[in-house]
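Peer 1: the following block contains a protein sequence and its predicted model.
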Amino acid sequence: MRTTVSVLALAGLLWAGAASAAEAPADLVFWGGPIHTADDAHPTAQAVAVRGGRIAYVGDRKGAQAFVGAKTRVVDLKGAALFPGFTDAHAHLYGIGQRELTLNLEGIQSAAALAQAVKAHADKTPGTGPVLGRGWIETHWPEKRFPTRQDLDAVVADRPVVLVRADGHAMVANSAALKLAGVDRNTKAPSGGDILKDANGEPTGMLIDAAMSLMSALAQQPTPEEMRRTFQAGFKVYSEYGWTGLHNMSVPWDQALMLEDFAKAGELPLRVYNAVTPEAGKMLLAGGPRDAADSRVVTRTIKFYADGALGSRGAALFEKYHDADTTGLVQMKAEDVVPVYEEALRKGIQVATHAIGDRGNSLVLDWYAQAFAEVPTAERKVAEPRWRVEHAQILTPADIARFPALHVIPSMQPSHAIGDLHFAPSRLGEERLAGAYAWKSLIAAGAIVPAGSDAPVERGDPRIEFYAAVARKDLSGFSAPDWHPEQAVDRETALKMFTLWPAYASFAEKDLGSIVVGKRADFSVFDVDLMTVPEAAIPKAKALMTVVDGKTAFRAPGW
């Protein structure tokens, strides 16, 4: 694309800080540390000025001085680094809050330790109500197996226990929970799910993907006040991590409305972009995209599930798992979902579909292509729909090129690659690893790859995600020889993956994602420069400040 002289001149004018300093002083000025803009024309700056919630100046410190008035708040970074607001392009905000308030099983090192954690929690919360928890991963346990109902029965037999695997695609239940849900040796798994059974045909307690719905009878509908507390816990931890926003996945309608209420009341410190459940999608299709509190909460996407997860062997593969006699689970059928996709195209609703396995991804691309063919551009409410595939973890080489060819966005989570490296080779075998977590190949093919965390599946820390994107190693610095280190990206690309590209994936690149005059003033400040510190130092950085619409959302104590 040819850039005209006038456009270049305008860019230079804005960069020089001529954005009308004489109109009024800035509300806020930053200087005193490295500033990275995610703007290719001017990737770094010495100072930024903010007026009315938008960026009024980006340039050198001398130019910024003209924006300082008697009431201007000047923030001396004192060597800390300022970035465009980091945005988690795939997370579950309510689940993040739940993790803070319920039995958190992250880091459990064995089935025995899992049982002891359940016992300790049950002892602290006596009664007959269910014991609910989440976060376990068995791939590194000495027992080399999934947990079972017998593990749980040994410590809690008189009340239901249900523990969700970290990926959210499997759960283990004790005998009391199975009995209450009516699950026994004769229960048939629903389509897209599996009930694991032992050699005698009895349920082991493990329910995979759609089979987890059999436990819905145990789900206690939270009160509005409980929902509020859960969201507030999520707000707090995400602001403190350094995020200024997130793309909130699989959101029920009542949660989307509650988030709008938070925003309207000025109680939402993050920018939230909602992708609702298929059930809530019916309301979205009927009423159209929603924008609350000057885009603090935007709801315009429906999230679907094509398959399950790799760790619980629910991801749909073309060939059998390398370590099990299964090809995974397909959650949808073309005849059911493609008509909904077509309606979404006609009504300007974005579609995001979860796909992890190579077959799951290929099916989604097929279904998207079918919908695009059935609804030509002239019949679409939005000519450029920016549909997404969430995860895009395991791809065949041929499908990598299909993403940019179809203008489909692969929304990926770097930390999955550092967690999964300890079990993905055994699940997939060496050959399929070539298309696993292939951010660099997708970007080289022309795809835009927004990055997220999938929290609470992962911790949800931007430092870990940034490190995973550029290092492709676990937090100890380990990476397997067959883990394709060439898929790591450079830091400039990683910065876009967490700033400019999530903005693009949410139709907001004119307002968000880079530090450019006229855009909204969303910033993340870390105590070290993520672009220059040694690789191993990235996860040790501290978030010092987040700014959303020019207002401080979080500031570290003592800074």
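Peer 2: Happy to help now that I have it.
Peer 1: please count neighbours and contacts with C-alpha atoms only from this point.
Peer 2: Will do.
Peer 1: quick check: closest non-adjacent residue to Tyr94.
Peer 2: Closest residue in space to Tyr94, ignoring its immediate chain neighbours: Phe231 at 5.6 Å, by Cα to Cα, 6 or more residues apart in numbering.
Peer 1: which residue ranges of the stretch 301-450 of the chain form helices?
Peer 2: 334-347, 358-374, 397-406, 414-420, 424-428, 439-445 (DSSP state H, counting those that start in this stretch).
Peer 1: deepest-packed of the ones you listed, please.
Peer 2: helix 414-420 (a mean of 23; mean count of other Cα atoms under 10 Å).
Peer 1: how far does that helix sit from its chain's centre?
Peer 2: Its chain's average C-alpha position is 13 Å from that of helix 414-420, according to Cα atoms, centre = their mean, to the nearest Å.
Peer 1: who touches that helix?
Peer 2: 311, 437, 451-453, 458, 464-466, 468-469, 472-475, 479 (Cα atoms under 8 Å, 6 or more residues apart in numbering).
Peer 1: same check on stretch 485-501?
Peer 2: Taking Cα under 8 Å, 6+ apart as the rule, stretch 485-501 contacts 38, 84-89, 437-441, 448-452, 466, 469-472, 509, 512-514, 531.
Peer 1: okay, one more to line up with it:
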Amino acid sequence: MDLEFIGKIYTLTGTEPVDSMIVRDKKIVYAGPRVHGIPRQTVDLAGAIVLPGFVDCHTHPLLLGLLQKQIRTNPPLLNTLDEFLKAIEDRAREIEKGQWLLGGGFDESQWSLPRLPQRDELDRVSGEHPLLMVRACGHIAVANSLALKLAGITEDSVDPQGGKIVRHEGFLTGELQESAIPLVGRCVPEPDPSVTASAISDASKYLASRGVTTVCDMESGSGSSEEWDLYSEGLREGNWKQRVGLFIVFEWFKVRGKLPLLEPGVTQDLKLLGLKVFADGSISGHTAALHEPYLHDWGRGIMRVSEREIEEAASMALSHGLKLAVHAMGDAAIDLVVTALSKFGVHGGDSFTIEHAALPTTYAQGMMAKHGIGVVTQPIFTYAEIESYLNGLGYDRTFNSYPIRSLKEQGIKVALSSDAPSTAHSDPANPWLGIAMATGRRTARGMALSGGECISLGEALKSYTAIGAAVRGFENCGCLLPGCDADFSLWDKDPFKEGPASMPGEALATYRNGEVIHSAKTWTSY
């Protein structure tokens, strides 16, 4: 029987909400004024607001789930270097000798002593345990002496391509940048399958609680864990709730020479969408590739690939009917990427996206508009990590970063997403944080960035739903219209009345395909 929801329902196709939405066989069949006289089950939402389910089209769910089981160091959980070191020391006492100490989420720029922990400090608190702690951005890590030894890293080691083993006066500091991190990471034992299964389940529950019904895993195949098997099992067992699209790391694909085989029974909810390439690092970690140097050390970041390698990845993606997503944050990296992708002309079309695009030049914006290159960006970065941006870029470049309105005005498709857990915020997948930043351009510390780059709330919500779905190629989701999948979330506040900054992190309920995948409150039908 049809199920009708009665309340304030924002379809995002107009300025005003409708008061009735009818679901049948996992699809929305009607959204508009209430029609009486037809027998159906009815749910009175009692004041709750209905929005389309969020499409978080750039996330790392397995990492998100695993981090919950490791040493979490995100602010405001930990706010000083001493607290960071104490958290490591406390965990070291709880585990057996020789077991790895793992964790992440810290942002040293927010500490009273804004510097990375040094190797001797890590050695002092980690005891007889190898240690690897990844910075919030995911592009910087610190390791202790035992971890470096296990990885075979010495003062004489050569930096890997696209990475750096940091030294001070010839001695290892413990800091690893970009492609140097896997030198230690590959020494970490694979987690037990029960741990990864639990991590995926925990991530799904958390995402559902934030109103997220569709995600993209943007780094499948980055290690030896094959996430597609985890998702297949999770969907079969009911422990993974979201629709998910996979992007395979291009380096993994080149080594394996083949794409993963997805099981036939889950292909509607699990799709292989594309390949992923890293062109540079992060702004907050000061490894994104820039034209003008960083202020703190006068470096220009790390360019991880060449123009030729971008072309190779694009050709490979197109030949397999896949999309190509290129991580590029700094202006130098973005310019290189759009130059490479422009050689494919309109043939590339919606197949190419720039991920993050913190500092696109006028040239890059024009090329993106001309060649149909989309942007998937994360306003939560400047919201949560403004100190590191100011330290590295200074005021002017930070003020004008993430020019979402300028991109949209040129006809570029811009999707909003979280990149969770790769941010310093302790609630990394909360869409309202990025939406508030995109609409108000005011950081968590109250600093205002260029108001001329604000977009409307309606635009921001569409960028986190329908546009995200369109950019990634998901059909029939991200909106509340007849024929669309019945993916929606319920909230106890109206963002159009009270503003996105007032919205709670947790949804009252989240539905996918018309079924509840999260509920903080129970509604009865009649």
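Peer 2: Noted; the coordinates are in hand. Just so it is clear, the structure is predicted and the values come from calculations on it, not from any experiment.
Peer 1: any idea what the TM-score is?
Peer 2: With the length set by TM-score structural alignment, normalised by the length of the second structure, the two chains reach a TM-score of 0.92; 513 aligned residues with a Cα RMSD of 2.2 Å.
Peer 1: now do the contacts for the residue nearest to Tyr94 of the first structure.
Peer 2: Neighbouring residues of Phe231 of the first structure by Cα under 8 Å, 6+ apart: Leu93, Tyr94, Gly97.
Peer 1: repeat the analysis, applying 10 Å as the threshold.
Peer 2: The contact partners of Phe231 of the first structure, taken as Cα atoms under 10 Å, 6 or more residues apart in numbering, are Leu93, Tyr94, Gly95, Ile96, Gly97, Gln98, Glu225, Gln255, Met258, Leu259, Phe262, Leu268.
Peer 1: again with Asp25 of the second structure
Peer 2: Applying Cα under 10 Å, 6+ apart to Asp25 of the second structure gives the contacts Met1, Asp2, Leu3, Asp485, Ala486, Asn513, Gly514.
Peer 1: so which of the residues you listed persist in the first structure?
Peer 2: With both residues aligned by TM-score structural alignment, their matches' Cα atoms under 10 Å, the contacts of these that the first structure also has are Asp2, Leu3, Asp485, Ala486, Asn513, Gly514.
Peer 1: picking up where we left off before, okay, the helices of the stretch 301-450 of the first structure in JSON lines with distance to Gly205 of the first structure next?
Peer 2: What follows is these, written out as JSON lines (distance: least, Cα to Cα, whole Å):
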{"stretch": "helix 334-347", "distance to Gly205 of the first structure": "30"}
{"stretch": "helix 358-374", "distance to Gly205 of the first structure": "26"}
{"stretch": "helix 397-406", "distance to Gly205 of the first structure": "36"}
{"stretch": "helix 414-420", "distance to Gly205 of the first structure": "24"}
{"stretch": "helix 424-428", "distance to Gly205 of the first structure": "22"}
{"stretch": "helix 439-445", "distance to Gly205 of the first structure": "36"}
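Peer 1: assign the counterpart of Ser198 of the second structure in the first structure to helix, strand or coil.
Peer 2: For Ser198 of the second structure, the aligned residue in the first structure is Arg229 (criterion: TM-score structural alignment). Three-state assignment for Arg229 of the first structure (DSSP: H, G, I helix; E, B strand; the rest coil): helix.
Peer 1: same question for the one 10 residues further on.
Peer 2: Of the three states, Ser239 of the first structure takes helix according to three-state DSSP.
Peer 1: if I look at it, how far off is Val547 of the first structure?
Peer 2: Note on Ser239 of the first structure: its distance to Val547 of the first structure, by Cα to Cα, to the nearest Å, is 9 Å.
Peer 1: anything in contact with each of those two?
Peer 2: In contact with both Ser239 of the first structure and Val547: Pro269, Leu270, Ser524, Ala553, Phe554, Arg555, using Cα under 10 Å, 6+ apart.
Peer 1: the residue mapped onto the third one from the second structure is in what secondary structure piece?
Peer 2: Right, Ser524 of the first structure. Using TM-score structural alignment, the equivalent of Ser524 of the first structure in the second structure is Ser489. Element membership for Ser489 of the second structure, per DSSP states H and E: strand 488-491.
Peer 1: average offset between that strand and the first structure?
Peer 2: Its matched residues in the first structure lie on average 1.0 Å from strand 488-491 of the second structure after superposition (mean Cα distance after the TM-score superposition for the first structure).
Peer 1: any chance you could list what contacts the helix or strand where Lys254 of the second structure lies?
Peer 2: According to DSSP H and E, Lys254 of the second structure maps onto helix 250-256. Applying Cα under 10 Å, 6+ apart, the external contacts of helix 250-256 of the second structure come out as 219-224, 257-260, 274-278, 310, 312-314, 316-317, 324-325.
Peer 1: how about the secondary structure of Cys298 of the first structure?
Peer 2: Wrong residue type there; residue 298 of the first structure is Val, not Cys. Assigned with three-state DSSP, Val298 of the first structure falls in the strand class.
Peer 1: wait, it touches Asp291, no?
Peer 2: Yes. Counting by Cα atoms under 10 Å, Val298 of the first structure touches Asp291, with 4.6 Å between them.
Peer 1: find the residues that touch each one of these two.
Peer 2: Glu260, Tyr273.
Peer 1: those two: who's more crowded?
Peer 2: Neighbours around Val298 of the first structure and Asp291, counted as other Cα atoms under 10 Å, are more numerous at Val298. The numbers are 23 against 14.
Peer 1: what's the closest non-adjacent residue to the counterpart of the more buried one in the second structure?
Peer 2: Under the alignment (TM-score structural alignment), Val298 of the first structure maps onto Lys271 of the second structure. In space, and not counting its chain neighbours, Lys271 of the second structure is closest to Gly245: 4.8 Å by Cα to Cα, 6+ apart.
Peer 1: number of residues surrounding that neighbour?
Peer 2: Number of residues near Gly245 of the second structure (other Cα under 10 Å) recorded here: 24.
Peer 1: which residues sit in contact with it?
Peer 2: Per Cα under 10 Å, 6+ apart, neighbours of Gly245 of the second structure: 57-58, 214-218, 220, 228, 267, 269-274, 472-474.
Peer 1: select only the buried ones of those in PyMOL?
Peer 2: A single PyMOL command selects the buried members of the contacts of Gly245 of the second structure (16 or more other Cα atoms under 10 Å):
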select buried, resi 57+58+214+215+216+217+218+220+228+270+271+272+273+274+472+474
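Peer 1: geometric centre of the first structure: which residue is closest?
Peer 2: Per Cα atoms, centre = their mean, the C-alpha nearest to the average position across the first structure is that of His90, at 1.8 Å.
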